[in-house]
Structures are given as C-alpha cells and as structure tokens.
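Q: Would you be able to build a 3D model of this:
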Amino acid sequence: MANIRKRITKTGEVYYTVQIRLKGYDPQTESFGRLTDARKWAQLTEAAIKEGRHFKTTEAKKHTFADAIDRYCSDVLPVKFTTKEQRNRRPILVWWREALGVHVMADLSSPMFAQCRDTLLKKTSKTGKPFSADSVKKYFGVIQNVLKYAVNEWHWLEQSPLRDKRIEMPELPAGRIRFLDDDERKRLTAACKESANPLLYPAFILALSTGMRQGELMNLYWKAPANPPTETAWGVVHLEQNAILLHGTKNGERRRVPLTGLALQLVKELSRVRRIDTQLLFPSPECPLQPIELKKAWLTALKVAEVDNFRWHDIRHTTASYLAMNGASLAEIAEVLGHKTLAMVKRYAHLSDGHVSNVVASMNAKIFVVCDG
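A: As a prediction, the model looks like this:
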C-alpha cells in the first residue's frame, strides 16, 4: 500500500513523501512538490509492481549485466546459433562482460554504450589493424541481442538503452562489388572446364547459376544426411523438382534454389556417376565424407584465365549483378541470394538503372499524352 506524508522544510516549503510497501518487494520511496504528482506516482508505480512491469526497482536491481551475458551464453547461444556462430560471438560477449559486467541492469545507460563504441574504435584486431566500422557494428549487434532477451523474455529491463538507435554507429564503407565481365567469364569458365580437378567446373557453374554461398555449395547432398553440418548451411538436391532445398542458412530460414539450364544438366551428370560411399555432391577424393577442397584448382584457373582480384565469393556478386542487369528487381535479387532485407542488395541498384528507366518511361507513356509543337 502507498503511504503519502506531508513534509515541511526548515524554510517553510511543503513537499510530499510517498512510500510503497508490498509483500515480496523492496520498499519504494519518492518525494514530490505537489500532492497530485505524489498520488499519480503512487498509483502508477504500485500497479506496475503488481503487474511485474516495474523492472528498475525489482529485477533490474537484482541482476548485473554480467548475469545477463552469462545467461545468454548458457540459454540462448547453444539453442539459437550454430557452433561456428557461437565461436564468433563468445569473444565479443567476453569483451562486453569485462567492459560493463559489474553494473546492475538498472544502471545501464546510453552514454555507457557510447563510451564503449569509442573504445572499440581505438581497439586493434589480432592482426594489429584498427577496428573497422563493420567490426564495431558486429559487437553492438551481438549485445543488442542480449538486451532484447533481457527486455522481452527475462524481464530484467523495461527497455533497452540501445533502443531507437540512440547510439550513433560509425559509417560503414561501401560494400565491395567485383563481378566478371563477359570476357572474364568466358575465359574463367573455359579454365575451370579444363581444370585437372573434374569437380571445379560443375561447382563454378552451379555457384554462378544460383548465387549460393561457398559453404552452402560444398555441403550439398543427394539426400538428407543423418548428421547434417552444424557450422554451416547445407542442402539437398531434388532432381524431381529441379531444385535444391537449403537448410540452416545464414538468415536462419530454408531457401529453395531453382536448378535450370547448364547447372541442371551438370547436376544430372554428377548424379549418374556419383560415388556410393558418400551422399555429398562434391566429396573429397581422400575423405569422401568431407567436402572437396577446391582452393588450389581455383587459384590455378584464375591464373590461366588471367582474372585478377577475384575471390570465390565474388561469384555470388557476379550472379547478383547479372540479375540486376537483366531486369531483376532488388526484391527478386534478395530472394535469390537469401537476404531478408533489401539493405545488402542495394549495392546492385545502379546496375538496373536502365531497367528502372524503361519501367518509368512505360508508365509515363500510358498515363500522359505528349503533344508535339
């Protein structure tokens, strides 16, 4: 129950002290200059405590930020993330624990996290290079996830100090876009086809045709394995549907990848001569239960084709670029590549400018009449 007492200072000023005592909760006390404010605070606070919403005076004062990080590591990481992603996140969580772990949840504030941002920008990586804007963004992305659980599921906070983008992040550099021009594509395709490694050519064509990530490509199976990979995405070929179904993708969702044209033809050829000691499409000759290592053959093909400054991941950029230049919308490109939002595919927008111009021109021609002279 709330108890409101009228007080008078030595100078004759009147104020009101409110004390709320509820069984099972710490007493709450506050002072106000007006009686109406005192009554309003007493009413709202008492209701919030009874409904479990007054976190700052209950759970937020009982738990430290280190407690939140420890609970996240034990309850969330093993369930929500692959083994590889767990390894990526744990050092980041250790850093945050050392930086702010001693503070109780109730004391966390936006200025604290702004100071951490500035500290990270001065930090150096294992290679001795300064932390990039992208690295700082990753650190904050991980800790935002911890705070989300503290607010929504554990009720240790009423609201996150990182809500509403209160902390300004350093500006990220423009994403790399390196794709093959027509001549480079022809030379590299020929070099892969002539490679001493017979799996390089079908792997290259499948990557170029579908835009799949290397990890997705190298973990394709003819049928679902009993023990699928836990550190990367994997997929199953469904020739009866002319498609691949990917599981455990980077965005956490299944993705259907159409097979068509030369890529479909090459996969069918692989199915006719596949090994009986493995279900992998691209098995290692020495360890058939492991994916093949194509790095040596790939680097040789690049040298033979005289293609410089090109990585395997750039095949994915090439697919996206070709889609844009052939009139695909950003939403369609995002769907093919498996992105949840358009943010990652906006880098290809300029490649579809001609298509956009045609669409706008067509619309204008239908709704406006232009009179000559």
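
Q: rest of the way, CA atoms for contacts and neighbours
A: Noted.

Q: leaving aside the residues next to it on the chain, what's closest to Leu270?
A: Leu281 (7.4 Å; C-alpha to C-alpha, 6 or more residues apart in numbering).

Q: Can you tell me how far that neighbour is from Glu216?
A: According to C-alpha to C-alpha, to the nearest Å, Leu281 and Glu216 sit 11 Å apart.

Q: circling back to that earlier point, and the residue nearest to Leu270, how far from Val336?
A: 21 Å.

Q: If you count surrounding residues, which of these two has more?
A: When Leu281 and Val336 are compared for neighbours, Leu281 comes out ahead with 26 against 19, by other C-alpha atoms under 10 Å.

Q: check contacts around the more buried one.
A: Contact analysis of Leu281 by C-alpha atoms under 8 Å, 6 or more residues apart in numbering lists 218-222, 270, 274.

Q: Which among the residues you listed count as buried?
A: Buried by 16 or more other C-alpha atoms under 10 Å: 218-222, 274, out of the contacts of Leu281.

Q: Okay, and which of those residues map to strands?
A: 220-221 (DSSP state E).

Q: Go through the buried ones among the contacts of Leu281 and say which is closest to Ala191.
A: When the buried ones among the contacts of Leu281 are ranked by distance to Ala191 (C-alpha to C-alpha), Met218 comes first, at 20.1 Å.

Q: wait, doesn't that closest one sit right on Ile292?
A: Yes: between Met218 and Ile292 there is a contact at 7.3 Å, judged by C-alpha atoms under 8 Å.

Q: what sits in contact with each of those two?
A: Phe282.

Q: Quick check: end-to-end length of stretch 269-287?
A: Stretch 269-287: ends 22 Å apart by C-alpha to C-alpha.

Q: So Cys116 is in contact with Ala99, correct?
A: Yes: if you go by C-alpha under 8 Å, Cys116 and Ala99 touch, sitting 7.5 Å apart.

Q: Please provide the structure for the following sequence as well, for comparison with the first:
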Amino acid sequence: MQGVLGAPLIKSLKPSDKPYEVRDTRLKGLLLRVQPSGAMTYYVEYARGKRISLGRADVITPQDAREQAKGILGDAFKGKDPNGAARQAKEHSFGSFIDEEYSGWAKANVRTHKGTLRRLNQSFADFRKLKLSEITPLLVERWRSDRLKAGTKPSTVNRDLDDLKSSLGKAQQWGFIEVHPIEKVKRTRVDDRATVRFLTEDERTRLYEALDAREERVRAARDRANAWRAEREYPLMLDLRTVAYADHLKPMVLLSLHTGMRYGELANLTWDDLHLDRAILTVHGFKAKSQKTRHIPLNSAALALLENWQKQRTSDSLLVFPSRDGGPFDNVRSSWEEVLKAAKITKFRWHDMRHTFASLLVMKGVDLNTVRELLGHSDYQMTLRYAHLAPEHKAAAVAKLVADPNGDSGNAANS
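A: Predicted structure coming up:
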C-alpha cells in the first residue's frame, strides 16, 4: 500500500488481522507499519532488508519521521552506517525500549503479551532507567539472587529471565544494541520431575460433593428470587431445577478433569471447537501454549456434560463458557476457592486438575507418549514428571534381574 504519510491518511488506517505497511510516496524508504493491535510505527528502509525504527506514530509526527528518514538515507548514501548512527542518536533505556518498541510488537505477536509485559515492567522495575547496554550478566545474577533469597520460586525466576532475554534479543535484532548482553546467562536449575500435586480418590469424592452442594445453594437462591418475583408479578428468571447445571463452575471443573485442558484453553473454548457428533474437542494452535493444534477425544462423561451444557445455552456468545459480558472468564478464583475450602482440599490450584488428568491416566496404564499428546507437551521432558506414577513398569524392569527363564532365580543378586 502506498500514499502520502500525513495525518489524514494515518487517521484513516485501520488494523487488520495481520501487520501491513504503508510506503510514503514523497520519500522513498519511509514507511509506516500497522500492527493488528492498532499500534503504528515509522521505519526507514535504507537498503534491501535493512531498516531502522523511527518511533511510534502516536509519539512523533509524520514530518518528524520524514526528517529523520532523510538524515538516515543521506548517511547511507555517503557510505556511513545508519544503524550505528541511530544507536548513537538514541540509545534506549530498558523502559523506553519496552514502552516504545517492544510492547507494540509483543501485542501483535505474543499470545500471552499481557503477562509478558507485566512481568517485564514489574520484575525488572529497577532496570527501566538503565540503558540497554548497561544491563550486564552480573546485574542479572544479583537480581536473580535477590529474588531467590526473597522466596520467589526458581520456576518463576526462570520465566521472568526468559522474558528479559527474549526482549533484549529483539533489541539486538532491531539494531538498538550490537550484542545481546545476557545471552549466556543460564536459567536456574529446577527439578522438572518434582512430585506433582493431584487429587487422591478421597479428595475427588469430596470435590464432587462440594460442587453438588454449591449447585444446590445456587438453585435454592434462584428459587427464593423467583418466589419474590412471583409475589410481585415480575417476570421469572430461568428455573435452575430444569437444567443440568446451576452455573458455569461445575461443568468447567469436570471438563478440566476429563480433558487436561489449561485454564486459558478452557476459557477461550468455542462451540466451533467442539465436534460432539464425533466426540472430539479441538484446541487450536493460536490458543495453545505450544502453538500447536491438538485434538482431545471426549469420554462419555465429558461428552454428556457438554451436551447438557449446550441444551441450556442462552448466550449468543461463541464461547462455551462466557462471562456475563459475553467474553471469556478472566478467572473463577472466588467460587473455586470456596469449593476447595468446603471440600477441605489444600494446596491445590486450578492447573493441578491438569496434573490430576495426566496422573490418573498414567496410573491406569496409559503410556507416557499418549499422555504427552493429550496434554499437548512439545517437550517430552515435561511429561516425564508423571513417570513415577507407573511403578509397575519399573518393578517389572528390576524383576528381570532375578527372573531367570531356566528357573535359576536370585543368582544375579548373589553374585
């Protein structure tokens, strides 16, 4: 797309599903990149495949961008390194780089950009005033040490470090720094096979009982509300005694336990993702942590609950579990914690239902590779954390040391 980059054109531009560029017809090399988030950034392309960011359209004017571009193109024509000149002219602080450069890119390209940007700004608040070149391995190691001493989990520290390294990698790629300052800083060692938390049989029973008790409380409250309305001849609300579920919580919990879906996948599940006639649920790659699509077979319990939930569907939202405003639930913490308290279940997160799903499969003899495929793990190491729950395989292995086919057992142990 081409046009005169000025206020009228810029105001008329609308975001699309994919990033697109508008090239200035007055100055060859000047362009405006429009992200799906609506963020717009000026760039100057001074050679084939080489460009420099000039700033966001909501920060600098088209005329400012054009003047900067002229200077950079002039340097390139004279044989000077425009990237080097740009670095000297503006060396970002970590904070300005995140705000002016990285955030727009993350919103358009990182599925979990909200959490990523929040962690970068909160976990590295002390870094924001530093120049990008002032962030050193020693500084990061001191930051890590302080976090661990304060009781932060190593896995959390690793996640924050990954975000920092990724953002600085982009700063290098885009020409704001010559080298990645902390590329060789390694993650904190974590026991990836630590014992996972999953529900015991007794805890599952108590959880189901607590969910049923909550369902009854919600139905009883609706009965009282309708009785009050009837006395005043007001329109009655849906009679919850006529439907399978009082609200969203129980079917969300049950579906989590029977599919192993992550909360984000569950919250963004749509009716188009369900193929009830074939008993298949699809988690599309753009909704999955691994970015890869997977198909989860629905067992009879999961299929029945979805069929019943579909029958009582009243919202026009495509989401299977819409909030009151039709969007996805950000969280169900209050009602979930209420049920856990009633069930006397402690130290158990929503994500642990995913662990419960996997753990029960392994204990029932399902092989780890099948479990990996159902969970959508891209790394087999993640699935190995459940291996200890299949002791019969290890027992069979060590039993071979004493099980001699000729009837001579025990010699291996005695030798």
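
Q: Got a TM-score for the pair?
A: In this superposition the chains share a TM-score of 0.63, using TM-score structural alignment, normalised by the length of the first structure; 296 aligned residues with a C-alpha RMSD of 4.1 Å.

Q: rewinding a little: which position in the second structure pairs with the residue nearest to Leu270 of the first structure?
A: Using TM-score structural alignment, the partner of Leu281 of the first structure in the second structure is Val320.

Q: follow-up on the earlier one: what's the closest of the buried ones among the contacts of Leu281 of the first structure to Ser160 of the first structure?
A: Nearest member of those to Ser160 of the first structure, counting by C-alpha to C-alpha, is Asn219, at 38.5 Å.

Q: Leaving out the residues flanking it, which one is nearest to the closest one?
A: Closest to Asn219 of the first structure by C-alpha to C-alpha, 6+ apart is Trp234, at 4.8 Å.

Q: for the one you found, what are its contacts?
A: 215-221, 228, 246-249.

Q: Glu216 of the first structure versus that one, what's the distance?
A: Taking C-alpha to C-alpha, one finds Trp234 of the first structure at 5 Å from Glu216 of the first structure.

Q: Mind listing the shared neighbours of the two?
A: By C-alpha under 8 Å, 6+ apart, the residues touching both Trp234 of the first structure and Glu216 are 246, 249.

Q: Tell me where the first structure has strands.
A: Using DSSP E, strands in the first structure cover 2-8, 14-20, 28-32, 220-221, 234-238, 243-247, 255-258.

Q: list the buried ones in the first one?
A: The neighbour-count criterion (16+ other C-alpha under 10 Å) identifies 2, 4 as the buried residues of strand 2-8 of the first structure.

Q: same thing with the second one?
A: Counting neighbours by 16+ other C-alpha under 10 Å, one finds that the buried residues in strand 14-20 of the first structure are 15-20.

Q: now do the last one
A: Residues of strand 255-258 of the first structure classed as buried: 255-258 (neighbour count, 16+ other C-alpha under 10 Å).

Q: Contact partners for the residue nearest to Ala191 of the first structure when sequence neighbours are not counted?
A: Distances taken as C-alpha to C-alpha, 6+ apart place Ala301 nearest to Ala191 of the first structure, at 5.1 Å, with adjacent residues excluded. For Ala301 of the first structure, the contacting residues are 188, 191-192, 195, by C-alpha under 8 Å, 6+ apart.

Q: repeat for Gln28 of the first structure
A: Applying C-alpha under 8 Å, 6+ apart, the residues near Gln28 of the first structure are 18-21, 57.

Q: Relative to Leu199 of the first structure, which of those is nearest.
A: Thr57 (62.8 Å).

Q: How much space separates that closest one from Lys40 of the first structure?
A: Distance of Thr57 of the first structure to Lys40 of the first structure, given as C-alpha to C-alpha: 17 Å.

Q: can you give me the helices in the stretch 1-150 of the second structure?
A: Listed in chain order, the helices of the stretch 1-150 of the second structure (DSSP state H, counting those that start in this stretch) span 7-12, 62-77, 82-89, 94-97, 103-109, 113-123, 137-149.

Q: list the buried ones in the first one?
A: Taking 16+ other C-alpha under 10 Å as the neighbour-count basis, helix 7-12 of the second structure is seen to contain the buried residues Ile10.

Q: What is that helix packed up against?
A: Helices and strands touching helix 7-12 of the second structure, by 3 or more C-alpha pairs under 8 Å, 6 or more residues apart in numbering; DSSP states H and E: there are none.

Q: so how far is that helix off the chain centroid?
A: Centre-to-centre, helix 7-12 of the second structure and its host chain are 34 Å apart (C-alpha atoms, centre = their mean, to the nearest Å).

Q: In the first structure, which residues correspond to that helix?
A: By TM-score structural alignment, helix 7-12 of the second structure lines up with nothing in the first structure.

Q: So what touches that helix?
A: The contact list for helix 7-12 of the second structure (C-alpha under 8 Å, 6+ apart) reads 3, 62.
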